[in-house]
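1. here is my input, please return the structure:
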Amino acid sequence: MSRLTTLLQRHYDAGLLTIALLGLGIGTVLYFTSGAGPADLAWTWGTAPVLAGLLWQIVRSLQRGDVGLDIVAALSMSAALAFGEPLAGNVVALMYSGGQLLETFAAGRARQEMTALLGRVAHSAMRYTDSTLEEVPIADIMPGDRLLIRHGEVLPVDGHVAGSKAELDMSALTGESIPVQLAPGAEALSGSTLMGAPFDLLVSRPAAESTYAGIVRLVEAAQDSKAPMTRLADRYAIWFLVLTVAMAGAAWGLTMDPLRALAVLVVATPCPLILAVPVAIISGMSRTARIGVLVKHGGMLEALAKVETAVLDKTGTLTGGHPEVTDIRTIAGVTADQVLRTAASLDQASSHVVAAALVQAASAAGLRLATPGDVVETAGEGLIGQVDSRPTLVGGHGFVTDQLTQGSFADLATGLPIDAMTVAVAVDGRPYGLIVLQDRVRADAGQSLAALRAAGVNRIVLASGDRGDIAEAIGVELGVDAAFGDLRPEDKLALLHREALPEGLVMMVGDGVNDAPALAAADVGVAMGARGAAASSEAAGVVLLVDALAPLAKAITIARRTRRIALESVIVGLGLSFAAMIAAAFGYLPPVQGALLQEVIDVIVILNALRALR
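-> Here you go, the predicted model:
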């Protein structure tokens, strides 16, 4: 529901509540001053508009195939007017419209953390053009453009910090209120707010593909979703409707007193099953968004509450996903800075994560990069091009070696760490150097896995496309239950099927394109970081907006608590309603008092459902 729709709905509900309240007040005054006749007219006037609006809603719902307990509310108001009990009908109208207004308000309150994201989208930016600045729409911004970000502005697109450092408030993305200092060359994400001095941003993605645009799309989809528990409530509503009508009919038939039937109807209007579940689910989704975990729809929040097994990819999940240069080995007569500068210059033309790591390392070292020319990239293997007018190759060991005209990297490759990755650099067809990178295990990985177990995850499995010995070594270090390496995308799918449980669900956590099939196939797919591969974020049902694993355990805890609160509200609310219906059928609860009691129950369950926000 959009903000405008929510606002209009709130005004509509407030209008009906005002009419019902005026009818009740005026009727009460007339009862004591002019008698029952004028009072009955006022109470009828206070009931009729609410009943008419409710009937229109019921017709629209039936056209969509939805049958709910709003029908009971319509029956009770209609029966009250037909049986000469307009005061009972007015009380039902007052409490029904008040309940609708409270539900709308509660849902709006629960959506605040999610909806706040939607109001931060930038519409224009200052772009450098021919040494001048011009304000352009964000739709015109393309990769490679240079933007000026001013103090207090929201970054409109993703890019890299150029020139000076940048101090950014990333709380809209991560929930962390402490500003972050980014060095030159570091990635800066759209949706962040500049807290410090102005800086230049080198654009890496169009606005439509930016981190923040993706988050906004996910939020909009999440707000329009409907949870399985809510759909289940709709199905239960049919049976409750049948039970209510049957009890009312039996009370009337056995006692020949229509007021017994009316009392049963009003005491069942409306049902906590309809009110409590949506409010609780939306509250839980809002709460997870506040800690940097975006749950795409209510059904995924319910599934998250049932997770017992977690399958985690290694790179970008348990490791940082950002390789760091740890060593540079060179041939005689060549310095480490020369090798790094050459590789980074050519890698400016690539979006690969390793290429980005080399460019950032060169920027941090203060190296002035050359403009590459005639670049041809072989995806996932390497690049060929010109740097300083010299033929240059940068890429994997095998890719570069196959194209050497003389020499080899054998001497440079001896004694490498077991978990190291290497980038070979060749110039003029001969070896030039070898850059060693390592993707280190996250400092908080062990603590995050312990938190997952504390949240109720009983089994943790490491799944990696890296060599088996590397996966097993990291698995032993982190204490996982099992570790598997050399896995292709189809192997990860097979692993998920093997880990499936008769009870409890399996969660897959990953961040790469190769993880997308497994994320889509898992009971719960979790994409690491909104800046991860677009395919993985689209396939996953949960997206971690912060590049860390720790919030996931908190989200599972929130999901379990939300589901428990929703069930508590339903069970308690239905139990109280059913008890009141029995009392009404036996004549212990007159229509007016029954209506008041039922609406008190509804208010209680809504307020209880809002506990999921805390």
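2. from now on I want contacts and neighbour counts done on CA atoms only, so please keep to that.
-> OK.
3. distance of the residue lying closest to Ala261 once chain neighbours are set aside relative to Gln593?
-> Spatial nearest neighbour of Ala261, excluding adjacent residues (Cα to Cα, 6 or more residues apart in numbering): Ala248 at 4.1 Å. Counting by Cα to Cα, to the nearest Å, the gap from Ala248 to Gln593 is 16 Å.
4. which residue of these two possesses the greater neighbour count?
-> Ala248 (24 against 16; other Cα atoms under 10 Å).
5. that one sits in which helix or strand?
-> helix 228-255 (DSSP states H and E).
6. now show me the structure for the sequence below, then we'll compare the two:
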Amino acid sequence: MPLKPPRAWLDAALLGITLLALAGGGLARWLGLAETARLAWNASALLLAAWLAAESAARLWRRQVGVDLIALLAIVGAVSLGQALVAAVIALMLAGGRALERYTERRAERELRRLIDRAPRFAWCYRGGLLEQVAVERVRPGDRLLVRTGDVLPVDGEVIDAMALLDEAALTGEPLPVNRGAGDAVRSGGVNAGPPFDLRATATAAQSTYAGIVKLAEAARQSRAPSARLADRYALALIPLTLAVAGVAWLLSGDPLRVLAVLVVATPCPLILAVPVAIVGGISRCARRGILVKDGATLEALARVQQLFLDKTGTLTAGRIGVRTVESAGTYAPAQLLHLAGSLAQASPHPVAQAIAQAARERAPLEPPQAVRESAGAGLCGTVAGREVWLGEHGYVAAAVPAEPWSGAMLRRMNHELLDGSFVAVDGAMAGAVLFDDRLRQESPGALRRLRQAGIRRIVMLTGDRAEAAQLVGVAAGVDEVRAGLTPAAKLAAIAEGRRQGVTMMIGDGINDAPALAAADVGVALGARGASASSEAAGVVLLVDRLDRVAEALCIARRARRIAVQGVLAGMGLSLLAMLWAAAGLLPALAGAVLQEAIDVAVIANALRVLGGRAPPALGGAVIDRLREEHAALAPVLQQVRRAAERVASDPPAQARSELDALLRGLERQLVPHEQADEAQLYPQLARRLHGEDPLAAMSHTHREIFRLIHLLQRMVADLAGGVTVASLEEIQRTLLRLDTVLGLHFAQEEELYHSLDDR
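-> The predicted structure is shown next:
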């Protein structure tokens, strides 16, 4: 029966006993009580030897050899030959190394308590015409249940009411709530994001989807083989080498003290100390960057990762709905349209409506809506500032206002770009649409590039979302392969397949990711927003909501492992030289112990280099906020460029000329001064924080292209004084399209750069 790992308090107790025994024995020796000193030193050494013997026997039973075997032989040999002080010193070094290593592993075997705690304990069940709260274990197929707003669905079932609005992001990764009609099957673990509805149970709690996810996560964690300790892997070479040198010393001299001296200088304190010190140092550096690495074995495995699997929603993307753009049919300006839609949307608890209201509220105070009527899951209408406003799905709004070709074109665009949107009608006419999506994280592309630079050779996105949306995100982020529409079990199978090809890392944040996080060699959870299930299943938790910290963790882990290996090899090399001297009779056991301590100090000093290293460059928070505010202020100008690029050739000539003049004024007064200030003031400041001789050369080139296109546009518009022609407008449109493309790319690059330098 394999022994279980000792508790942290036991290692701390052994360290305390050996330290007190060594100090107490030294004091007794100084007072002339030589026998008392010998007894104290021998007692502490034999106590630790007894524990090592039990552990070594358990390891040998499992056909494993540990680094502690040489230390055990050295302690027993020292005690047998009357070298009590030598034995006590070895015991202290060994106990210190074990306590240090165990400190890094205290949280290694946590159960998935938070995942289990999230599971519903009770359900509201109709019994005899009355509503009764019952334990979820008592729910049986066929029972009629009430699911209140905000409740987690307790069991799998069928919707009885006409409509249910469910947030299934934790199960499928789909960021938007989904509508389920009467008779539709729903799964436990989803959250009711709409009004209360009735549910007919089709399975017991133990047979439902959520319980299956918990079982998968627990089974995956138990089946994952623990990584061998780095020190133990080197011990496989050190142990036979030590025994061979000791055997040669015995054959040549027949002196047991020479054998003891060989064992003493071979005592693997460089292995016992260098590795845990470097690993703890790596864990400490990660913690300073908001990265919680739960144990040393995880950091070692992280340093050897070759393949990366990651979720989409909440991992590559922000995991929440955000307004992407406001499109106007022409009557109202986008800002005015957003203000009307947001004012009405604040009356609805629907997540999409709340996202629209929040986006509008960030620009201006909202109006109080009146006479609001809502169709659950479809849309709402009401009066805002004296105007009748409709907001919702196209079918809902189109049923209230006459159809227009504009809305059909917008639907096609939304389909092509895989966008969701809410249409807006004002005073009986289709006025525009608010488009939204789950945006790609600003740091995602850069984070994946850094991971590749750090040695990741394959990146695969695993998601339960639909294939079209997943492919779009995958292309934008730069992954190698996209696997969409996956269940938790399918993600688990993909991880198992990957592990056969190399060391794997899985990054996720949802409940459906917990089994895959537990099964991967290294699971990384984005836990900043309280993703408790994935945090408990993972070995690494990001306490800040930034994907680029994974690349930092990987670099820190590889540096820590590299320094640990350097210390081990240097320590083993020095120990080998000392062993040869001891075998030749030139190094007594006590002198060997002192020399071994000197080697230990050097190895520890080298291992502490892990705590150093330059932190990623950062800008002050005020600078970052100012830059973002400037970009936000320029958003209307960019929208003007986009609108002109889309319509200038089809607008009436007089209207086109007027809009172009207004656009040029905005470019000259706002955009050009901003870019000139960036080039003259900001970029030199940024260049000092980045690597390379001229790290911002490409972005400076983009500035020059923007200035060139604006200058070209000015000349083209000036030529319109001689008369507006279709050909001239088409030429201007081509220039505007180039300018729109360059501006969009340039602003995206700058925002990604600013985000990477924001260390808050």
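7. report the TM-score for the pair.
-> Remark: TM-score between the superposed chains equals 0.60 [TM-score structural alignment, normalised by the length of the first structure]; 474 aligned residues with a Cα RMSD of 5.3 Å.
8. circling back: give me the stretch of the second structure that the helix or strand following the helix holding Ala248 of the first structure matches.
-> For helix 228-255 of the first structure, the succeeding helix or strand toward the C-terminus, using DSSP H and E, is helix 258-267. Aligning helix 258-267 of the first structure against the second structure (TM-score structural alignment) gives residues 256-265.
9. contacts for the matching stretch?
-> For stretch 256-265 of the second structure, contacts defined as Cα atoms under 8 Å, 6 or more residues apart in numbering pick out 70-71, 73-74, 77-78, 81, 86, 90, 242, 245-247, 249-250, 575, 578-580, 582-585, 587-590, 592-593, 595-596.
10. same question for stretch 8-19 of the first structure.
-> Against stretch 8-19 of the first structure from outside (Cα under 8 Å, 6+ apart): 46, 49-50, 93-94, 97-98, 100-101, 104-105.
11. for stretch 335-342 of the second structure, same thing?
-> 326, 328, 353, 356-361, 364, 366-367, 384, 389, 391, 424, 431-432, 434.
12. report the longest helix in the first structure, please.
-> Of all the segments of type helix in the first structure, defined by DSSP state H, the longest one is helix 550-585.
13. relative to helix 258-267, how tilted is the helix or strand just after it?
-> Using DSSP H and E, the helix or strand that follows helix 550-585 of the first structure in sequence is helix 591-609. Put simply, helix 591-609 of the first structure runs at 10 degrees to helix 258-267, going by axes from the mean of the first three to the mean of the last three Cα atoms, to 10 degrees.
14. could you tell me where helix 591-609 of the first structure falls in the second structure?
-> Across the second structure, the stretch matching helix 591-609 of the first structure (TM-score structural alignment) is residues 589-607.
15. now what about the matching stretch, what contacts it?
-> 85-86, 89-90, 257-258, 260-262, 264-265, 269-270, 273-275, 277-278, 281, 560, 563-564, 567-568, 570-571, 574-575, 578, 582.
16. can you do 7 Å?
-> 86, 260-261, 264-265, 269-270, 273-274, 277-278, 563-564, 567, 571 (Cα atoms under 7 Å, 6 or more residues apart in numbering).
17. so who does the nearest residue to Ala482 of the first structure once chain neighbours are set aside touch?
-> Closest residue in space to Ala482 of the first structure, ignoring its immediate chain neighbours: Val461 at 4.9 Å, by Cα to Cα, 6+ apart. Counting by Cα under 7 Å, 6+ apart, Val461 of the first structure touches 310-312, 480-483.
18. and of those residues, the nearest to Val543 of the first structure?
-> Leu312 (14.2 Å; Cα to Cα).
19. quick one, the helix or strand harbouring that closest one and helix 550-585 angle?
-> Element membership for Leu312 of the first structure (DSSP H and E) is strand 307-313. Interaxial angle of strand 307-313 of the first structure relative to helix 550-585 (the same axes, to 10 degrees): 160 degrees.
20. hmm, back to that, now list the buried members of the contacts of stretch 589-607 of the second structure.
-> 86, 260-261, 264-265, 269-270, 273-274, 277-278, 563-564, 567, 571 (16 or more other Cα atoms under 10 Å).
21. farthest-apart pair in those residues, please.
-> Leu260 and Ile563 (30.0 Å).
22. I'd like to know how far Ala698 of the second structure sits from Val610 of the second structure.
-> Relative to Val610 of the second structure, and taking Cα to Cα, Ala698 of the second structure is found at 34 Å.
23. which of these two has more neighbours?
-> Between Ala698 of the second structure and Val610, Val610 has the larger neighbour count (other Cα under 10 Å), namely 25 against 9.
24. correct me, but the more buried one touches Arg561?
-> No. Using Cα atoms under 7 Å, Val610 of the second structure makes no contact with Arg561, being 9.1 Å away.
25. map Leu663 of the second structure across to the first structure for me.
-> Checking TM-score structural alignment: Leu663 of the second structure goes with nothing.
26. on that earlier part again, now for the residue nearest to Ala261 of the first structure: which residues touch it?
-> 261, 264-265.
27. can you turn the buried part of these into a ChimeraX selection?
-> Remark: buried members of the contacts of Ala248 of the first structure, expressed as a ChimeraX selection using 16+ other Cα under 10 Å:
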select :261,264,265
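28. contact partners of the strand ranked longest in the second structure?
-> In the second structure, with assignment by DSSP state E, the single longest strand is strand 429-437. With Cα under 7 Å, 6+ apart as the test, strand 429-437 of the second structure has contacts from 321-329, 331-332, 401-402, 419-425.
29. check the gap between Val293 of the first structure and Thr317 of the first structure for me.
-> Distance from Val293 of the first structure to Thr317 of the first structure, by Cα to Cα: 15 Å.
30. quick one, which of the two is more surrounded?
-> Set side by side, Val293 of the first structure and Thr317 show more neighbours around Val293, with 28 against 23, by other Cα under 10 Å.
31. quick check: nearest residue in space to that one, chain neighbours excluded?
-> Leu544 (4.6 Å).
32. give me the neighbour count for the corresponding residue of the second structure for the one you found.
-> Alignment note (TM-score structural alignment): Leu544 of the first structure maps to Leu542 of the second structure. Per other Cα under 10 Å, the neighbour tally for Leu542 of the second structure reads 26.
33. from what I can see Leu542 of the second structure touches Gly290, true?
-> Yes. With contacts counted by Cα under 7 Å, Leu542 of the second structure reaches Gly290, the gap being 6.1 Å.
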